[in-house]
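S.K.: with the sequence up front, the predicted model follows.
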Amino acid sequence: MQAARFMVEGHSVGVDATFVQIGVIAAAYLVAVAATPIASWIVGQGRSAGRDEGLDGMRGAAAVAVVGCHLNQYMCAFLGYTNPFIGDHLGILAVQLFFALTGYLFTDRAIIGRIDPFAFYVNRMRRILPLYVFVVFTALAIALSYSWKTVAPLDHSLREALSVLAFGLWKPDELWFRGINMLSLVGIAWTLSYEWAFYMILIPALLLWRSGTLARVCMALVVLAFLFRDFYFNSEQVIWPFFLPGIVAAMLKHRRPWWLGGVCVALVLPSVLLIIWVPGFWTPVKLALATLVFFAVLFGRPRCLSWAPLQTLGMISYSIYLVQYLVLYPSVRLIYTSPALASVEARLGMGIVIALATIILSAITYRFVERPWLTGLRSTVAPVNSASVELPGIREEAL
């Protein structure tokens, strides 16, 4: 019997493909949740006091959504489905929520008070760079293991390695090392370039914001002008506006209407469904829908996000986000080169192994790479007599 078909983003999509994608993403979440006892044992430490459970739960759910997105792409390619739209849209939504979270956390903690800019930037580097550098060197080691027979000049290989290391600051369209496409190993880190841009703009922007009402009006008009220009002329791949939901949420935090959280929670399911079905990724419509979802998390405080497994996943979410390609790429290479893994059952099983290995490896890297750098971070709140900026103290939190 021929499967029923319908149109999604101009492509004919089978109902069977839809159920496969839902199954793959659901399986990714089930495996991740099942792995949390092991992850908790590896981490060996509970949550830090004062952390926001709702935001940590969102981190965990979003990180697993990105893993599910990539597993879905692999499984759809294997089964011959050319449009893995459900996983792609959920994965992009997860990244958009991470951007909104960054905008919220640092704007919220920078509205009043005093900040030491030097300590702020040092802390951000200590939070982000150790794991990123570990991932890059691991990716280079994996690439070397696949290309050890390749003859290449040493200086050329070193230049390529430096380009890979610099990928987290800017994202070229191509990234190669000894004939290996390194985007397959570190490409997930493309979002870090936008994070760094936000941090660089944050303190100068807040200085200007505090200078008076006229400056605030001018800043708002400039942002709106850039927003209109970029969406009007590009319509796709306009990424920077997805920090705005978090910035706006921070400004609304203490003056929002009482009904806002409840309304956003009521609209969150229709919003997610529209995110999946409406064409495009980084569009004005998706910006509005992602804003509703983020406001629902922040102001609606869904209890489900306080669930213990999501809290564990949220703790290690930065590792989940960055190390997944280190597991996925070698696994997919093995799958497509090993005759023993040619069956549907074997490849489905490998998908489960990939998800499980990603969570376990993420717990290990959090414990031994991330966490040692999280202790003893300098306070961003400067002493009264120091050369400080009249901005709020920003408490360091995980991405």
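M.R.: Okay, I see it. Residues are numbered from 1 along each chain as shown.
S.K.: use CA for all of it now, contacts and neighbours both
M.R.: Will do.
S.K.: which parts of the chain are strands?
M.R.: Using DSSP state E, the strands assigned to the chain run over residues 5-8, 11-14, 176-177, 180-181.
S.K.: okay, now the residue lying closest to Arg303 once chain neighbours are set aside: neighbour count?
M.R.: Once flanking residues are discounted, Arg303 sits nearest to Gly54: 7.7 Å by CA to CA, 6 or more residues apart in numbering. Gly54 has 22 neighbours, counted by other CA atoms under 10 Å.
S.K.: quick check: Gly54 touching Gly300?
M.R.: No: the criterion here is CA atoms under 8 Å, and Gly54 misses it with Gly300 at 9.4 Å.
S.K.: of the strands of the chain, give the one that comes closest to Pro257.
M.R.: Across the strands of the chain, Pro257 has its closest neighbour in strand 5-8 (36.5 Å, CA to CA).
S.K.: try this one next to it:
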Amino acid sequence: MTRLVHEFERLGNGGVLRLQRRCRSDFDLPQFDTLCESPVSFPMRGRPLIARGGRPFLNWLRRSINDERQVFERRIELRPSGVPDASGRLRAGMVEQLTAQAQPRSRLHGIQAGRAIAALAVVITHAVGQVIIEPPVHAHFFARYGVTLFFVISGYIMVVSTGPAAFDPLRFVKNRVRRIVPLYWIAVFLMAALTLLIPSVFRKTAFDAAEVVKALFFIPSYAEDGSIRPFLKLGWTLNFEMFFYLCFACLFAFTDIMRAALLSALFLFLIALGSVFDFQSAPLAFYTRIDTLGFVAGVWLAVATRRLPPLHKGNLLAAGFASLVIVAAILAYYEPIRDNPWTQIWVIIACALQVAVLAGAPRLGWSTPRSLEVAGDASYSIYLFHMFGVGLGALIIAKILPGSVWIAILVAALLGAMSGLAVYALLEARMNRWIRRMTDAKRQPNTPIRPLSPNDGL
């Protein structure tokens, strides 16, 4: 047992954090999260933890520690820089660096493809709307489908990333804020600057300081046309996202299935209120809409994926086929059923089936195209910034080839997607790395861990 404690301590922060993530999926032991905040505390608090987990947890911990040791020891053999110092211990931070490089990055490749599809669907709708003054009603469906797919994926990812047991709500909120807010604020400030400098370019957006402030803090508000949308029109989906994150964080103390049940009850209650009362307040009218059920569908899908046996290949193919049939049927009759609440419910069902197929893509033997993975990584930038490229593309073709509608739509869509990819490569990816480095450095300073003596054994 003493040797186990020594091995645990020698893993370094990188290995310990990986053990923490693996424990979340294999054992209902939320105390392990607290324990891993400070690996030094293992000998002091490890005994009650192992007592609760029993022999299976002890055996799992021993195997996991051995796996992590083998990972970075193989890297040490391959990297001349990874050598122990005079005391025989690795230099501070070397273990974390080596294990991070040796461990393949865990990614849901199919889900990344889903993000790309959702973002590109929104781009297509806006490209059509930018070129055609009165676009066909069916063009609106693609944006509706893309946003709903985003919502389902968001609910799915939140459950997968937080695990089956309780989680740290402050860390959860911090991670979501640093992921969503910086880039969104840049987009809002850029739009504000452009509406001040070149207002004639914008057909429906005019600078309003009060609306800018509301947009920055995700407060729904009425626009001049009576619709509820923020200063940056695309930000209405982020208002829903932040509301969902807040509700999800408030349920941190429950298990995943209880969180799903409580979220379902809350959102269904709000939708019922919205159907009974005609709220004049923008936030009340906004957050009682049926759109929130997309998050609920994603949450339940992730819970089912974790707790039920995986779907067989035939079932996944049937789910994918059913989703395509639903989408085709909605498109065929979209104009008369556009505002029917059941239409949105069926769109949510189709998107949930597609997320289930995308999450199970490895079992189908499908490999995600690299282009879709890249677009999935950049989906947030594409969503926020594609309108700048779409507007530029439509303007260029209108000057060069007036009347070429389909060429204008194609060029506008391509430039919209490319502008988002450029923002991701030049700004978002670098900014996210810098923010993570700064915030993680404050939370986990790179200091050597106190060596344990045999007297510290369990």
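M.R.: Perfect, thanks for sending it. As the structure is a computational prediction, the values presented were derived from the model and not from experiment.
S.K.: ok so, going back, now do the contacts for the aligned residue in the second structure for the residue nearest to Arg303 of the first structure.
M.R.: Under the alignment by TM-score structural alignment, Gly54 of the first structure pairs with Gly110 in the second structure. By CA atoms under 8 Å, 6 or more residues apart in numbering, Gly110 of the second structure lies in contact with Leu358, Ala359, Gly360, Ala361, Thr368.
S.K.: ok, those in the first structure: which stay?
M.R.: Compared against the first structure with both residues aligned by TM-score structural alignment, their matches' CA atoms under 8 Å, those retain Leu358, Ala359, Thr368.
S.K.: could I get these as JSON lines with neighbour count?
M.R.: As requested, these are exported to JSON lines (neighbours: other CA atoms under 10 Å):
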{"residue": "Leu358", "neighbour count": "23"}
{"residue": "Ala359", "neighbour count": "22"}
{"residue": "Thr368", "neighbour count": "17"}
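S.K.: and those residues, which of them are in helices?
M.R.: Counting by DSSP state H, these place Leu358, Ala359 in helices.
S.K.: what is the nearest of the kept ones among the contacts of Gly110 of the second structure to Tyr222 of the second structure?
M.R.: Using CA to CA, these come closest to Tyr222 of the second structure at Leu358, 36.4 Å.
S.K.: the closest one -> the first structure?
M.R.: By TM-score structural alignment, Leu358 of the second structure lines up with Val297 in the first structure.
S.K.: can you find the partner of Leu234 of the second structure in the first structure?
M.R.: Using TM-score structural alignment, the partner of Leu234 of the second structure in the first structure is Ile188.
S.K.: doesn't Leu326 make contact with that match?
M.R.: No: counting by CA under 8 Å, Ile188 of the first structure does not reach Leu326; the two are 10.2 Å apart.
S.K.: circling back to that earlier point, need the strands of the first structure in JSON lines with mean neighbour count and distance to Val222 of the first structure, can you?
M.R.: Shown next, in JSON lines, are the strands of the first structure (neighbours: other CA atoms under 10 Å; distance: least, CA to CA, whole Å):
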{"stretch": "strand 5-8", "mean neighbour count": "12", "distance to Val222 of the first structure": "36"}
{"stretch": "strand 11-14", "mean neighbour count": "16", "distance to Val222 of the first structure": "38"}
{"stretch": "strand 176-177", "mean neighbour count": "20", "distance to Val222 of the first structure": "38"}
{"stretch": "strand 180-181", "mean neighbour count": "15", "distance to Val222 of the first structure": "39"}
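S.K.: would you mind giving the ones you listed as CSV with distance to Pro284 of the first structure added?
M.R.: CSV is the format used below for those (distance: least, CA to CA, whole Å):
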stretch, distance to Pro284 of the first structure
strand 5-8, 19
strand 11-14, 22
strand 176-177, 33
strand 180-181, 32
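S.K.: and these: which comes nearest Ser271 of the first structure?
M.R.: Once the strands of the first structure are compared by CA to CA, strand 5-8 is nearest, at 16.5 Å.
S.K.: where in the second structure does that closest one fall?
M.R.: Across the second structure, nothing matches strand 5-8 of the first structure (TM-score structural alignment).
S.K.: which strands and helices sit next to that strand?
M.R.: Applying 3 or more CA pairs under 8 Å, 6 or more residues apart in numbering; DSSP states H and E, we find strand 5-8 of the first structure packed against strand 11-14.
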